[in-house]
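Student: coordinates only, no sequence provided:
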């Protein structure tokens, strides 16, 4: 086929050809307004791989007529950053796209601050990691953070059909998509992976009576061969971290430490692994064993203090501890359900007795008048209403059946059985 992979050949030519990201590219989307006004602020594009971060940055630059420079945080240093900034002083407003900006050190990020603040460069950083963890707060405060979403089934099928109809090489062939399930499943919402898997499947298919038929069996065979190659290069980053976390959640320390070893041998960033352990400690273990969060946090601190290769021992200790811990997702489901309630009910007013009476007028209006101080009771508990009007008795936290949360449940039943039905 063509010299470039299908994913490269099918890169959109315009911002409005980009598939997905309707919240940013729709009629009222902020990116559409940027193109119309030809004004682009510094920004961080945060989202999973293959959703169009690099493509959007390039197309925004083209649509607004700005000079466009790129750096990769994996290979660029402070010297390269300063060289780009020096060049940009002759072309104010140059867009500097930095891929994997979360891999930039503090000194590299600091080198950008002054140029961003003065408008010498417009920074567009791309990251698959939560920027709050790895991007300087000073740099974030000077940038807008936009969250890009994984492509849904409709988006992915649109990409496949567009490639078959429009790609110069594929459109010469008669291709029948007998099945699409495995194409979508193995792509994991990643447009780049989807298109390259389609191309590999077309290459591997046997032409029957002038027609190439894409089946789930064919795609599975191609995907498995591809995965075997990619694992050795550490490119199945998200598949392996998924297997790692699911092994911890499934209480299998043997599988968990195996996937940990795969990541270490593949050169994975140990801080990335430690962050995932912290999330798992709350999401999958929670109050069933609160010490898990302490262990995970201490693991992150140890990694920062001692680095690798010794850090692998700390990662192994934390991983096996979390895998062997009792499991509860009650804290995770509580906040998820609470956020759903907030979205459904809006900004319900805080009851007067719970408000802060910080001024004379507030006191005259009755703020905090009916509040009862729980510590006035010897047991430290006095029943009163803490929910806003309309949500009285709404139960959001539901402890699971394990020794620690059973104690919590017993206490909640004693205090709130009539109100929350524990």
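Tutor: In hand now; what should we look at? Only a predicted model underlies this, so the values are computations on that prediction, with no experimental measurement involved.

Student: CA atoms for contacts and neighbours, from now on please.
Tutor: OK.

Student: most distant residue from the middle of the protein?
Tutor: Distance from the C-alpha centroid of the chain peaks at residue 364, with 46.9 Å (C-alpha atoms, centre = their mean).

Student: OK, contacts around residue 56?
Tutor: Contacts for residue 56 (C-alpha atoms under 8 Å, 6 or more residues apart in numbering) come out as 15, 18.

Student: tell me the secondary structure at it.
Tutor: The three-state label given to residue 56 by DSSP: H, G, I helix; E, B strand; the rest coil is helix.

Student: how close does residue 318 sit to residue 301?
Tutor: From residue 318 over to residue 301 the distance is 12 Å, taken as C-alpha to C-alpha, to the nearest Å.

Student: make that residue 21, sorry
Tutor: For residue 21, the distance to residue 301 equals 36 Å [C-alpha to C-alpha].

Student: put this beside the first:
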């Protein structure tokens, strides 16, 4: 016990010791009541690192008093599964906690799944990836609960830190430590809702601080030095990364500059510059679009500069692009119009191309009736300059309108022209 990390020692021993996640497994939840009465369903625990997936599994085992086994799917083999199956036969029922369950291969599944199905093995799977994307359907179908865990609140983390400082048996309660509320709050904030990081940081700061007259005073400089980059997590291709990309786009679409810059910062700290640039280019046309067409050119220039510069300098043009998009008028009318046209085609709303629009650059075109096209540039310059009133849509679609302009920014001027053209056609 002495050499084990503080975060490991402070894991809850039963359901009532769990800090946070009360909406999932608090005393008033159905899951808590089921387990208290001895019924433990197989389940998937989905959430970012340090929010309590392993702790909840251990707490469930402690409250249910069932034999508990823990494996990691990245290196567990068929023999490991077979051994647990044998233990399940001897014990009647066991709990298997399978971390990184999204990496579970078919051979492991084939060995385990029948025993999960008959109830001799209660499977508690943990994953940081979206189970609906990354966990095999065979596993999902046998798990009665798919629980999404959220990051712990600052209050939750503070409660955990104070518990660690007062627990004589598992925590640091047997040591005289002087920690101010402000210092604990800084540690809690730096952990970004990750209980493991918070306890690890507290332990590291304790060892980096000096003892005076038998009392260790937590060192502010140690907190500052050790807390750097602690809030950054997520693989480049993982669910959290795509959630960050989604949050960035929705913040820009909602014109929230501060939120957009926050998500951009987190994405750049994860290091996938190309994916960020690609998403920013999409946003320029998907969300700003015709309301401010110059933004597309500006964002392309910014992303090209960012790729040439590389990180950390790349953040400078990208920040400019994000702020400009946030504060620009927004329109998605162009691609929505195209999507409407695509939908019409899929629904069978099609027709023959008018003869005068068909290719006539070959001998015999006249004989096929491909005549009558009026070249707009040859017409007298009028209200719109080189415009003639002729049909372009097929006869069957003559009254259809796909484009619905947004009256914003530059598109307001375009919308006025569009309405005038419609009036002339009528």
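Tutor: Now that the structure is in, tell me what you want to look at. Predicted model, so just to flag it, every value in this text is computed and none were measured.

Student: wait, doesn't residue 123 of the second structure sit right on residue 40?
Tutor: No - at 9.4 Å, residue 123 of the second structure and residue 40 do not qualify as touching, with contact defined as C-alpha atoms under 8 Å.

Student: what about the two, which has more around it?
Tutor: residue 123 (27 against 23; other C-alpha atoms under 10 Å).

Student: ok, which stretches of the stretch 1-150 of the first structure are strands?
Tutor: For the stretch 1-150 of the first structure, the strands defined by DSSP state E, counting those that start in this stretch cover 43-46, 68-72, 94-99, 121-127, 144-147.

Student: how far apart are the longest one and its match in the second structure?
Tutor: For strand 121-127 of the first structure, the mean distance to aligned residues of the second structure following superposition is 0.8 Å (mean C-alpha distance after the TM-score superposition for the first structure).

Student: touching that strand from outside, list them.
Tutor: Strand 121-127 of the first structure is contacted from outside by 40-47, 53-54, 57, 85, 88, 92-102, 115-116, 143, using C-alpha under 8 Å, 6+ apart.

Student: same check on the first one?
Tutor: The contact list for strand 43-46 of the first structure, computed with C-alpha under 8 Å, 6+ apart, reads 53, 122-131, 140, 143-148.

Student: run the last query once more with 10 Å
Tutor: Residues outside strand 43-46 of the first structure that contact it (C-alpha atoms under 10 Å, 6 or more residues apart in numbering): 52-54, 56-57, 97-101, 122-131, 135, 139-149.

Student: still on that earlier bit, any residues in contact with both of residue 318 and residue 301 of the first structure?
Tutor: Shared contacts of residue 318 of the first structure and residue 301 (C-alpha under 10 Å, 6+ apart): 274, 295.

Student: the closest residue to residue 134 of the first structure other than its chain neighbours: neighbouring residues, count only.
Tutor: Among residues not flanking residue 134 of the first structure along the chain, residue 102 sits closest, at 5.1 Å (C-alpha to C-alpha, 6 or more residues apart in numbering). Each residue near residue 102 of the first structure was counted by other C-alpha under 10 Å, and the total is 23.

Student: gap between residue 222 of the first structure and residue 229 of the first structure?
Tutor: With distances taken as C-alpha to C-alpha, residue 222 of the first structure is found 11 Å from residue 229 of the first structure.

Student: which residue is nearest the middle of the second structure?
Tutor: By C-alpha atoms, centre = their mean, the most central residue of the second structure is residue 243, 1.6 Å off.

Student: that one sits in which helix or strand?
Tutor: helix 239-253 (DSSP states H and E).

Student: what's that helix packed up against?
Tutor: Using 3 or more C-alpha pairs under 10 Å, 6 or more residues apart in numbering; DSSP states H and E as the contact criterion, the secondary-structure elements in contact with helix 239-253 of the second structure are helix 131-134, helix 257-270, helix 273-283, helix 315-326.

Student: now the longest one, how far from the chain's geometric center?
Tutor: Yep, that's helix 257-270 of the second structure we're talking about. How far helix 257-270 of the second structure lies from its chain's middle: 13 Å, per C-alpha atoms, centre = their mean, to the nearest Å.

Student: do the same with the last one
Tutor: Computed by C-alpha atoms, centre = their mean, the chain-centroid distance of helix 315-326 of the second structure equals 21 Å.

Student: show residues contacting that helix.
Tutor: By C-alpha under 10 Å, 6+ apart, the residues outside helix 315-326 of the second structure that reach it are 248-249, 251-261, 264-265, 268-269, 273, 276-277, 280-281, 283-284, 287-288, 292, 295-296, 298-306, 309, 328.

Student: ditto for the third one
Tutor: Outside of helix 273-283 of the second structure, the residues within contact range by C-alpha under 10 Å, 6+ apart are 236-237, 241-242, 244-246, 248-250, 252-253, 264, 267-268, 286, 288-289, 295-304, 306-307, 310-312, 314-315, 318, 321-322, 325, 332.
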